[in-house]
Each structure stands twice: as C-alpha cells, then as structure tokens.
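Engineer: Only the shape, not the letters, is given here:
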C-alpha cells in the first residue's frame, strides 16, 4: 500500500506537469496557425484517445513523459516523410523563426508559471512555520556528518556566511549545501568559531539516512500523550510530567533521554519525574527497541508568519526561481568534480521516494512545484531532442539568417535521443543501485 501511494503521487504529479508542459507547446502552435496532429500525455500503448478537429488527444500507459506532434517539425518521432514535400502554410517549418522559438519555449514558460503559481498559493494559504534561531538557544546536536564538519554538541549557531541566523531552517539552505566558501559561525563556550562547509557536503548528506539534518537543535521536553497499556502507562507516567533522570543519569534534553533508554533497552529503569513541582519516582520497563510508549511535547516555540497576497507573490516567485538557482549550483559542482553525479541525480524511483508513502496535500503540491521548475530547467538544457536544443538551433537561425538543413536537424535529433535514453537509463539504474 505504501508503494502504491508513492507511485500514485509520482504519476499524478508527472501527469499534471507533463500535461501542462505539452499544453504550452500546443497552444502556442495553434495560436500561430500551425497544425497540431497529436497531443499526448504518456507514451504508448494507448489507454484513451479522441480526435477533436485536426488534433488527436491521447493518454498513454507509460507516464514518464508526453509529446505534441506538430506538422512539419523534426521531433522525437523522427517522422520526416512529409519534409520531402514543399512546406505548407500550416506547417511548423513554414513559420518565421521567432514564432517557432515561442512554440518551443511554450512548455518551459508554462512550467515556470505553474511552479510560481503553486508556490504563491501555498505561501498565501499556509504561511510559513519556522523555528526562530533564538529558540535554538540550547545549542545543537551534530550527527556523524556534523561532527566530521566540525560541530560539537552544545554549539549555538549564530550566523551563516557572516549573516545573523534568524530561522534555524536556514542552516540547511541550498546556499549552504551548494555554495562555495560557505561557513557557519557558532558560539562555543562564549567563543565565536567559524566552521567551513566542505565542498562535498551534498555528497555526504546524500549518503546519510538523516539526509541533510546533520545538526539538530537540542530540545527540552515534557511528556505529551501517554499510550494506553504501554510500559509508561503501566508505570504511572502522566501527560505533563517532566522527566529529570533515568537510573540516576540526568536528562535535560530529549536526545539524552533517548540515549539513556537505548543503553537500557530490554531492562527496567528507575525514573525520576517532576509532577506539579514535586519529584515522583517510577520504575519503567524499557522495550527491546528502547522505547516506553509516550509522545514528547517539545518545549521550543515555533513561529508562524502569514502573508498577504501581495507579499506571497514575490516570496513564491523567489522560492520558485531558487529551485533553478540550486540546480545551476548543483550542476556546477558536478562539472567541477566536487560532488558525484551518481549520488546527486535521481530518476523516477528517487522522485517517488521524495513524495513519500503518506499523502499530504501541502507536501504534494510543494514537491510538484519544485518538479515543475526542475522540468523547466532540464528542458532548457541545450541538448538536441529537448526544447533547449531546438532553442539553440532557432537562435542560430535568427542571428545568422541561415536555417540548419532538415537532414542536420534529423541527425541531431537522433543524437539527442541517444543522450536522453542514456541519461534515463543511468538515472533508473542509479536509483536501483542506491537500494544496495
């Protein structure tokens, strides 16, 4: 069932984005009087099709792309039979270069607009929830990667790249993960210490099960909901209790409490709690997994900020183009050899895992918006068979006044298809390899 939810979200998200992308091409082509033979979401075998006017609308069984077939255009179908004839007024090749350029940019433009609109709507409807840096005053806990970078337990992060930290989430920003010469400034026992971000940080977090959360704030806590008939319930633990020690070992933060339980997994422990200002002694049986059966209530106050529509538009737009900036930085690191393409790139399996095995509307649309911007970026790459490849040839034609021959375009399309199929095979194989 979990796998079905992941796959279902992937298919729904891709169907929306591919459908809108190809719609951008089709509407631009029809606007300029070009004949659109087919509009397809997904690849054959065919699930459904219906012809309306001159255009066949098709839904394919393989939901990993789509296409628009425009008469007189050398595309991925490599159908060049009609190109031997004189161009007709309704054909792609008969139109001015500037019109053909707009048609090829149509899908990219629609994906960018889609990403911006989704981010704006999410910002307006949900606002922003974040942990103020002032609430992380108890310092941080670094995991193994955080320790390798140079963080120590109890460090308080006060600045990123010399700018005062306002939201703790900025510790994980793409500027820090993908930037060059990035650094953190921490307060360590009253002394300010700069911690340089290694150029391969993205590689390191990709290898770690905790992903990018290489440091987390230390969290003071109290007991929240106690599960019925759990070891905590049977021992008399109550919601609102403050746990002070386990087997005489003081625990001020939740991670310390978890560590104490792990050390005593499968054993009974003596626990001191504070209840209504008074100490209470309890004996609790710890499970083999190192749990006793209650939910913590963090004592850190998260802040929420609401945005007006006027505020949401620039914020959502910046968030959308931030995805493209992050992709540019990521590719730059790959080309410079600072990060591994194998660890950084994901195919459909990896994308499905990003969606996750539970459905949440906010998360779904947030990921869909990100993918819309990624799709726009990837399609703009100057690779034949992608929109960006067509844009390069059309720009050359507009500047030089000479159109590349149909034979050249056909061969370029074949080369592009080989490159794309190779990249897709690499991404899928890479996804499978990550399971081992």
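Structural biologist: Right, received. Where do you want to start? Given the structure is predicted, the values throughout are model-derived calculations rather than measurements. Residues are numbered from 1 along each chain as shown.
Engineer: C-alpha only now, for contacts and for neighbours.
Structural biologist: Will do.
Engineer: Where do the helices of the chain begin and end?
Structural biologist: 2-31, 97-126, 144-149, 174-178, 201-207, 231-235, 254-263, 309-335, 341-344, 348-355, 361-379, 387-400, 406-433 (DSSP state H).
Engineer: Tell me which of the ones you listed sits nearest to residue 269.
Structural biologist: With CA to CA, the closest approach to residue 269 among the helices of the chain belongs to helix 254-263: 8.4 Å.
Engineer: If you count contacts, what does the closest one end up packed against?
Structural biologist: strand 242-246 (3 or more CA pairs under 8 Å, 6 or more residues apart in numbering; DSSP states H and E).
Engineer: Contacts made by the strand it packs on with the rest, please.
Structural biologist: 221-223, 250-252, 257, 260-261, 269-275 (CA atoms under 8 Å, 6 or more residues apart in numbering).
Engineer: Buried subset of the residues you listed, written for ChimeraX?
Structural biologist: In ChimeraX syntax, the buried subset of the contacts of strand 242-246 is picked out as below (16 or more other CA atoms under 10 Å):
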select :221,222,223,251,252,257,260,261,269,271,272,273,274
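Engineer: picking that back up, residue 52: which of the helices of the chain is closest?
Structural biologist: helix 2-31 (13.4 Å).
Engineer: quick one, the closest one and helix 387-400 angle?
Structural biologist: Helix 2-31 runs at 20 degrees relative to helix 387-400, counting by axes from the mean of the first three to the mean of the last three CA atoms, to 10 degrees.
Engineer: Helix 2-31 to helix 97-126, inter-axis angle?
Structural biologist: Going by the same axes, to 10 degrees, helix 2-31 makes 140 degrees with helix 97-126.
Engineer: Specify the stretch among the helices of the chain that is closest to residue 135.
Structural biologist: Nearest to residue 135 among the helices of the chain is helix 254-263 (15.3 Å), distances taken as CA to CA.
Engineer: another one to put next to it:
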C-alpha cells in the first residue's frame, strides 16, 4: 500500500507539472493568436512526438519527455539577408537559427509574424506564459487557505486544565496545593465552542488567546455554545510568567543569557486543532511571499548550487529550502503521499508543493536572458527603445532587432541550465533532501 501511495504522489506531481506547462504555453498561445500571429505548433514535452493533431494552422500535440513545452510562432525574428556563408561554430549556430526562423515565414508573407507586432503586444505574448503560472499558483493557494483552511486552533475547546502548574515544571498531575485553573473555575468544559470573548466574536483560538493574555486579573465575559445552547461564563485570567520567543520560534535571551519572560494572562484552555478557512486575500499574499522567496533563491543561485555540489560530494545534509530538480520534487511528493498522516494533510502539502512549483516557473522564466521568456521581453524593450530614440531624433525607423545574433549567448545560457539540471538531478538521486529524517 505504501508503494502505491508513493507512486500516486509521483503521478500527482507529473500530471500537475504537465498541466502547469500546458497552461504556461496557453498563456503564450492565446494572445499570439489574438494579435494575428501564425502559430505552427503547440507542444507539451520534448523529444519524439507521441500524439498530435492539426486544428486550423496549428498542430497540437504531446512529446515523450514532459519536462517543458513550446509554441512555434511565425517570424520570431526578422528574416535574414543574403551575405557571406557562416564560418566557425557560433556563426554556424547563428545561421542555423536564421534559417529555422525563415522557414516559419510562409512564402515571404510577413502579415502574421511575431517581430512585426508592436512592442507592447510582444511583451504581452511573452509574459502571458509566466503569468499563467502565477495565476495558477494564486488559485491553488486560495483553495488551500480559503477553501480547505489553515491548520490551527479552532474555537472548539479540546481540554480544560484543572489546575495551574508552575512554569517550567515537569509535573503532569494536579495536587491539592495547586491553584485551580481559571477556566475550570469559570465552568468551561471540553466540547464548548467559543462564540465571543469580551464582546469580540471569535473566528479562531488565536484571537481568544490574544485577549486572555492581554487581560491578567480582568474578568471577561465569554459566550460559549454547549449542546446547541449559548451560555455566558465569566473568566478571570491569572497572571503568569511565560518565556518569550522571536518570530522564528527561538528563545529570547537577555544580556546575561537568561530567558526573557513576560507576564501574561492564563486561563487553562486547549483548542481542538482543525482547518480554519482564511480570508480571500490570504492566497494572493502567500503567493507574493513565495515569489519573494524564490526570487531570493534565484539571485543566490550560484551559491546555492555550490552548496548542493558540496553536499553531494561530502554526503552532508542538504538545505530543504534549496533548489530541486523535477526528480527531487517528485521524490518529496511520493514520500508525503506515503506518510501515515490524515489524507487532508497530505493533500494540502501536495497542493502547496504544486503552487510553489508554479511560482518557481513564474520567477525563473522572468530571468532576462534568452532563451527564457524574460530574454524575449528584453529584446522587445530594446527594439522599442531604439525606435523611440529614432523618432525623437527624427531619424528613419531602424531595422528590427535581430536576436539571432544573440544565439551564442543563448547557447551558453542553455548549457548552464543543462549543467544546473544535471547537478540537481544527480544530487536528488544520490543525496536527496530529507524531510522526514
């Protein structure tokens, strides 16, 4: 059974990746067609063709390796002009790119070519793919947080302490000398549902905790629902010293190295843990946080890859927040699917992983280097700046930017990307990220 669940997790991520790639390419395809560009192919995957069918001018299909996709637009670059035969490796690559580009311009008809579009339309076409991934991530995170909810303390009471135990004590049972807990004195019972505290409606246990901690010695009217009826209880939190922690959960220490404490109100209530739906703004906010985190990872990618290489050769533990290959993501998905955890928790983790994957596709494709989408945006912007300058200087419009001249740089970037993928693949096979020890 565990093996089947592991395979199920792998398949979930493979299907999710294929859907993410398909939507990315649709993000390019739809605006291209709306702007009148001829699109010869819409393909998911690379390598040998598995299936395809032509509808109108476009061939739609799947290829054997579902690790990417592409659309073939007519005239991505201006047609080449006659000149001397190419010599040398890079010149040959440039000429080959020009020849392949020329073949997309049907019978010299340039009415439906990409490079003739206004700059803003070219940018929309190229950004359409990454923004489809961003939109999908926002939808996934919104379903997670606003549909399923965030796992936290609910308004339903799970436990009521009978007494107040000293802070830091290992004592687990109450003694006759221990003072009664305020919640027990007030008449709270497990199964009660908090309706309001001090007149404030309660949506989760954290809200109640904040009011209680801010009110030591202050009587609070608490409305609970018990057996279908509402009751009003009077809760007077006692003052208690509690150790403080920072945002990362680490203990706060003073200048002498002693634990910093704070006097807060204490009641003795424990919440039932469950999934609490969050506001509709929570999904976009989580997506924005992920964008920031992935952008930071991309900026520091050389150092992160160096760490991956070191861990691969030394066998040291890898950073779980570092870069992963598709194999690494699939491996984690399989392990999560096979864990002994509630189905909802596993589904939440897998969907969260899929959302993060789409954020990574969004950020990575915005890198301003060819052959990535961000590189094509830079080419379009440069073309627009040249035309704007010529117009300002009252000069004739310049020839369109011939991006095939950047093929050598594109090849170098592609080789680096392949090298990065190979390193991560080997690392994920022989020294994978361990989430469960």
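Structural biologist: Nice, thanks for sending it over. Quick caveat: nothing in here was measured; it's all calculated off a predicted structure.
Engineer: Pipe the helices of structure 1 into a markdown table and attach distance to residue 216 of structure 1 per row.
Structural biologist: Shown next, in a markdown table, are these (distance: least, CA to CA, whole Å):
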| stretch | distance to residue 216 of structure 1 |
| --- | --- |
| helix 2-31 | 27 |
| helix 97-126 | 24 |
| helix 144-149 | 9 |
| helix 174-178 | 15 |
| helix 201-207 | 14 |
| helix 231-235 | 26 |
| helix 254-263 | 10 |
| helix 309-335 | 23 |
| helix 341-344 | 23 |
| helix 348-355 | 21 |
| helix 361-379 | 21 |
| helix 387-400 | 41 |
| helix 406-433 | 28 |
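Engineer: Provide the aligned range in structure 1 for the host helix or strand of residue 221 of structure 2.
Structural biologist: Per DSSP states H and E, residue 221 of structure 2 falls inside strand 220-226. Matched against structure 1 by TM-score structural alignment, strand 220-226 of structure 2 finds no partner residues.
Engineer: where's the residue nearest the centre of structure 2 relative to residue 254 of structure 2, distance?
Structural biologist: A centroid search over structure 2 (CA atoms, centre = their mean) returns residue 356, at 2.1 Å, as the residue closest to the centre. Distance, residue 356 of structure 2 to residue 254 of structure 2, using CA to CA, to the nearest Å: 38 Å.
Engineer: can you tell me which of the contacts of strand 242-246 of structure 1 are in strands?
Structural biologist: 221-223, 250, 269-275 (DSSP state E).
Engineer: now, among those, which is nearest to residue 157 of structure 1?
Structural biologist: For those, the nearest to residue 157 of structure 1 is residue 221 (20.6 Å; CA to CA).
Engineer: isn't that closest one right up against residue 254?
Structural biologist: Yes: assessed by CA atoms under 8 Å, residue 221 of structure 1 is found in contact with residue 254 at 6.2 Å.
Engineer: Of all the helices of structure 1, which one comes closest to residue 279 of structure 1?
Structural biologist: It is, among the helices of structure 1 and with distance given as CA to CA, helix 231-235, at 14.9 Å.
Engineer: Where in structure 2 does the closest one fall?
Structural biologist: Using TM-score structural alignment, helix 231-235 of structure 1 pairs with nothing in structure 2.
Engineer: Report all helices and strands that that helix contacts.
Structural biologist: strand 278-285.
Engineer: Between helix 254-263 and the strand it packs on, find me the angle.
Structural biologist: 40 degrees.
Engineer: Find me the equivalent region of strand 278-285 of structure 1 in structure 2.
Structural biologist: So strand 278-285 of structure 1 is aligned with nothing, judged by TM-score structural alignment.
Engineer: Can you give the distance of that strand from its chain's centre?
Structural biologist: A distance of 44 Å separates the centroid of the chain from that of strand 278-285 of structure 1, by CA atoms, centre = their mean, to the nearest Å.
Engineer: Hey, what's the angle from it to strand 268-275? Just curious.
Structural biologist: 150 degrees.
Engineer: list the buried ones in strand 278-285 of structure 1?
Structural biologist: 280, 283-285.
Engineer: With stretch 274-290 of structure 2 instead?
Structural biologist: Per 16+ other CA under 10 Å, stretch 274-290 of structure 2 contains these buried residues: 275-278, 282-284, 286-288, 290.
Engineer: Let me have those residues in CSV, adding distance to residue 378 of structure 2 as columns.
Structural biologist: Shown next, in CSV, are the buried residues of stretch 274-290 of structure 2 (distance: CA to CA, whole Å):
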residue, distance to residue 378 of structure 2
275, 44
276, 43
277, 41
278, 38
282, 32
283, 30
284, 27
286, 28
287, 25
288, 23
290, 24
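Engineer: Specify which member of these is nearest to residue 59 of structure 2.
Structural biologist: residue 287 (33.7 Å).
Engineer: which ones are touching the corresponding residue of structure 1 for that closest one?
Structural biologist: Aligned against structure 1 by TM-score structural alignment, residue 287 of structure 2 finds its counterpart in residue 320. Contact analysis of residue 320 of structure 1 by CA under 8 Å, 6+ apart lists 112, 115-116, 119, 369-370, 373.
Engineer: how close does residue 320 of structure 1 sit to residue 353 of structure 1?
Structural biologist: Applying CA to CA to residue 320 of structure 1 and residue 353 of structure 1 gives a distance of 21 Å.
Engineer: Residue 334 of structure 1 too?
Structural biologist: 22 Å.
Engineer: Next: residue 362 of structure 1.
Structural biologist: Here the criterion is CA to CA. By it, residue 362 of structure 1 lies 16 Å from residue 353 of structure 1.
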